[in-house]
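Peer 1: From the sequence below, what's the structure:
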Amino acid sequence: MSLSPARLRVLVAALLSVSFLGALDHTVVSTSLATIAGRLGALEHMSWIMVGYTLAATAMLPVVGKLGDAVGPRLIFVLSLVLFLAASLACGFAPDLGWLIVARVFQGLGSAGLQLMSQTIVARVTSPRQRPRYMAVIGAAFPIAIVVGPVVGGLITDYWSWPWVFWLNIPVGLVALALALAAVPRLPGGAHPRFDVPGSLVFTVSLAALVLAVTWIGDEALRPAAIACAAAAAIGLILLVAIERRAVAPILPSRIVRSRTILACLGLSLVVGAGLFSVVAYVPTYVQMAYRTSATLSGLVPIATVLGMLVSSLLTGWLVSRSGRYRLYPVAGTALAASGLATMALLPPGMPLWVPMVVMAAVGIGTGAFTNLIFAIVQSAASRDDLGVVTATTNLVRQVGAAVGTAVVGGVVGFAVAAGLPDGLDAATLTPAMARSTPEAVQDRIGLVYHDVFAPVFLGLACVYVCGVVIAVLLPAGRLTDEVPTVGSELETAESRA
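Peer 2: This next block holds a predicted model:
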């Protein structure tokens, strides 16, 4: 469906507002987490405020994608936004942790629909060549939220009351809802309205078990539960394969995974999740310990990374929309990011802080060159009836890669730091402030331990990006067209051009 330029601009503004809303909520809440849990008297269980949201948002992606294909993305988008706003209101009124966790689960459900349907709607109303530009604009919400969210969360926590962390969503969401109702067209559902209920249930439970397993495996007290969840996920996967082979409308149609273009994009999405998101979570700690900086200054390194992503993503989207050619950017981007992470591994101790800032900015530039572009590519290789499913699968692979990568990096860092610290220092209770209060010689030793622990971590993540280079080289060359999609398949066209 083709829209007028004015209506398309209003639509993009609505989708950008909603994407920013979901991304900002996550970063604002993470900053206020300890305060919220402390006020509710459940500091020891505060991780569930984030885990409940993440579980719901991740596990529901394929289900929401299939629903969007079946009944049309506009309905799912509006319902998701209403659910997100209602859950935000409920979060602010939470009298205890149980109430808050349930409300956060519903927030996560709404967030999954908002994220996914925004990308699907863009794919339904633009041509393949237009998509990289608009995907980059909507994708800009994430890096901007990473920069703005912690500041907003800190200000609300320090100078206001914690319910406004959630109620902040209401006015922004209502404006986005009004824009969406006016600008999002009534897009029809797909040709396969049947829904795979058994497969969706088994998949959701299995994925939830997997996320819990990788979340809990680093906690010694929860390790038996993590192993049980991993076993349940493995059994669920076997059961899911059996169900999907007999399903009339499986949640992941086999025709999708037969496309070389789609498989390559899924591999690149996994690289983004495992290669970048996992390291960004731990870079501030590394900088505080190895470079002896404050928490505020340590935030400059991830900020440099996401700003590099933002600039690169917007520039790449504009360039691909002009030429239609896309293969160069994933190849060059993965190579640049791999070089940046390898450089991080080789940096000697005692370098000025601007050095890791520049290097990690290069990693961000490399990743931004393809992180949003692959959605435009993968959607151009799928039929209109599979847009929701293929977009959901690409997001899902990234989320799982981030969860597993973060768990692995966290486990390696925790074990290696504990083994390398000088006698008398406990890794479980050592904070950057405590480290800076120790004698100069001890500070040097702590900084060297963190440097030596993170060097192989950076090198391992560089290897992940090297795998990304191979995947990007295997991505079929092609050219995005100017044709706005109609009913039918674009898969054969894209593959034949490859």
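Peer 1: When you work out contacts or count neighbours from here on, use the C-alpha atoms and nothing else.
Peer 2: Noted.
Peer 1: Dead centre of the protein: give me the residue that sits there.
Peer 2: For the chain, the residue nearest the mean C-alpha position is Q399 (5.4 Å; C-alpha atoms, centre = their mean).
Peer 1: Let's compare: structure for the following, please.
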Amino acid sequence: MPLSPLRLRLLVASLLTVSFLGAMDHTVVATSLATIAGELGAVQQMSWVIVSYTLASTVLLPVLGKLADLIGARLIFLSSLVLFLIASLLCGFAQDIAQLTLARIAQGIGSAGLHLMPQTIIGEVTTPRERPRILSIIGAAFPAAILVGPIAGGLITDAWGWRWVFWINIPLGVVALALAVVAVPHIAGRAGRRFDVAGAVTLGISVIAFVLAAAWASAGGAQRGAPVLIAATVAILGIAAFIAIELRVSEPLVPLHLFSHRTILVCIVLSTVIGVGLFSVVSYVPTYIQMAYGASPTVSGLVPIATVFGMLVSTLVTGWLASRSGRYRIFPLLGTSAAAAGLLVMAFLPTGLPLWVPMLAMALVGVGTGGFMNIIIAVAQSAAPREDTGSVTAAVSLVRQIGSTAATAVVGGLIGAGVTAGLPPTLDAATLTPLAVRNASAAVQAQVADLYSSVMAPIFIGLAVAYGVGILASLLLPDGRLSDQLEAPASRAAEAAAA
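Peer 2: This next block holds a predicted model:
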């Protein structure tokens, strides 16, 4: 039954608050990481504060998506929010890095639900025609958090201490929980169906092995060779075993038949393109701007800000347009084309240009990506059976996250290897900083600028090619119109009739 306008507004407010809370947590903590590691005396282990959270949130996406289909998205959503708040409290009370890592694992599990369940709930209670507009509003939480998070993290850490970076989640989360209890409707699951434990364990091991292989590979060093090979082998064998399990069980964790649907498959490819083409490089752009353009760290941050701001504006505009017309194919086609063009401009920019030039180029990448990143979720949901809404939403999100992890490792490794090989003999790669470059002679500064441009150019071209794959995928997307009718799930309707 459709929600009343008031109930829908309350629901969107609740889901937007929760999505912003989950997205903010990652960016706020990243800013405070050095302070946390220093006070806990664990500088060498500080990466686990991020890695533990990322692994937990990635692995649990398909599990929570399936559980939402089986027992209802409302229960999973509220449980994830409560777990996230409890874990945030424990993170703030952590006395050493081990306690903080364990709390971050729990927080990552809750974060997976905060990311996934709002999209799943909207897919359950709104018509396909309404979804792009509402998903774009909720999806705006991600770029908004990227813009606000680093500043908020620094201010909170300086004013109150790093523990409040986690504790600040509590009052916001309680408000969101109160809204959610009132606004999120009951969504029936499929009682009596068995959860695919074997598939969940196998996929979890495979994803963990893949993420670790990518992280170790990006770290470089001869000592990393064996661990990378072992982890990659476990990931490959695990995926093969997972596919074999999914083909045999009656209620698979990831229904493989969804991949035979052209619309869903194209949406999954486009989601992977986003992870590979944008999320993998945006964290390296400030360093490139500092080295190639001689900008300060503060000024170099304007380039990713322009990217994220472009993403924020375009996701809201295109979501509204898609809901108004019902048409969706044009948005990924134009979006991938714009993003590819922006990356090609970045590849061929000469050094020494005003900073607004790369800002405009990366803003174009953000505009292009934001133009379809939430629309493809709505399209995939409309193509899947209602009873698989959680699973298909999780699949689209999972491939984006895995693609981002793998591509980030590759891009980082290529930058490190390229810069180390071509660095002037007067500079040491192990101690290279933007300040050291700015203090060097004009000739050395020019050499470093040319070096970074030559290293980054093929990377930008490669990422543009990834968006080129997205252009081809968009051309294969069926040109349909989103329905303005909310259909009952077939299996649930059959169960109700039988009862």
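Peer 1: so the residue nearest to the centre of structure 1 makes contact with G273?
Peer 2: Yes: using C-alpha atoms under 8 Å, Q399 of structure 1 makes contact with G273 at a distance of 6.1 Å.
Peer 1: Could I get the full set of helices for the stretch 351-499 of structure 2?
Peer 2: Secondary structure of the stretch 351-499 of structure 2, counting by DSSP state H, counting those that start in this stretch: helices at 356-370, 375-383, 389-422, 434-439, 442-476, 490-498.
Peer 1: what range in structure 1 does the first one sit on?
Peer 2: This points to helix 356-370 of structure 2. Taken onto structure 1 by TM-score structural alignment, helix 356-370 of structure 2 occupies residues 354-368 there.
Peer 1: Mean distance between the matching stretch and structure 2 after superposition?
Peer 2: After superposition onto structure 2, stretch 354-368 of structure 1 sits on average 0.6 Å from its aligned residues (mean C-alpha distance after the TM-score superposition for structure 1).
Peer 1: neighbours of the equivalent of L474 of structure 1 over in structure 2, just the number please.
Peer 2: Taking TM-score structural alignment, the alignment pairs L474 of structure 1 with L476 from structure 2. When neighbours are defined as other C-alpha atoms under 10 Å, L476 of structure 2 has 15 of them.
Peer 1: So P143 of structure 2 versus F279 of structure 2, what's the distance?
Peer 2: 12 Å (C-alpha to C-alpha, to the nearest Å).
Peer 1: Kindly apply the preceding question to V201 of structure 2 instead.
Peer 2: For V201 of structure 2, the distance to F279 of structure 2 - C-alpha to C-alpha - is 27 Å.
Peer 1: Those two: which is more packed in?
Peer 2: F279 (18 against 14).
Peer 1: which position in structure 1 aligns with the more buried one?
Peer 2: Checking TM-score structural alignment: F279 of structure 2 goes with F277.
Peer 1: which residue lines up with the residue nearest to the centre of structure 1 in structure 2?
Peer 2: Counting by TM-score structural alignment, the partner of Q399 of structure 1 is Q401.
Peer 1: V273 is in contact with that match, correct?
Peer 2: No: Q401 of structure 2 is beyond contact range of V273, at 10.5 Å (criterion: C-alpha under 8 Å).
Peer 1: residues contacting A37 of structure 1?
Peer 2: Taking C-alpha atoms under 8 Å, 6 or more residues apart in numbering, we find A37 of structure 1 in contact with 43, 45-46, 97.
Peer 1: Now flag whichever of the residues you listed is closest to V469 of structure 1.
Peer 2: Nearest to V469 of structure 1 among the contacts of A37 of structure 1 is M46, at 38.6 Å by C-alpha to C-alpha.
Peer 1: In space, what's closest to the aligned partner of that closest one in structure 2 - neighbours in sequence excluded?
Peer 2: Using TM-score structural alignment, the partner of M46 of structure 1 in structure 2 is M46. With C-alpha to C-alpha, 6 or more residues apart in numbering as the criterion, M46 of structure 2 has its nearest non-adjacent residue at 5.4 Å, and that residue is A37.
Peer 1: again with C467 of structure 1
Peer 2: Excluding its sequence neighbours, the residue lying closest to C467 of structure 1 (C-alpha to C-alpha, 6+ apart) is V271, at 8.0 Å.
Peer 1: What of S111 of structure 2?
Peer 2: G22 is the one closest to S111 of structure 2 (C-alpha to C-alpha, 6+ apart), at 5.6 Å.
Peer 1: where's the residue lying closest to M135 of structure 1 once chain neighbours are set aside relative to P188 of structure 1, distance?
Peer 2: Nearest non-adjacent residue to M135 of structure 1, counting by C-alpha to C-alpha, 6+ apart: N372, 6.1 Å away. Note on N372 of structure 1: its distance to P188 of structure 1, by C-alpha to C-alpha, is 25 Å.
Peer 1: now do Y450 of structure 1
Peer 2: On the measure of C-alpha to C-alpha, Y450 of structure 1 and P188 of structure 1 end up 54 Å apart.
Peer 1: for I243 of structure 1, same thing?
Peer 2: 28 Å.
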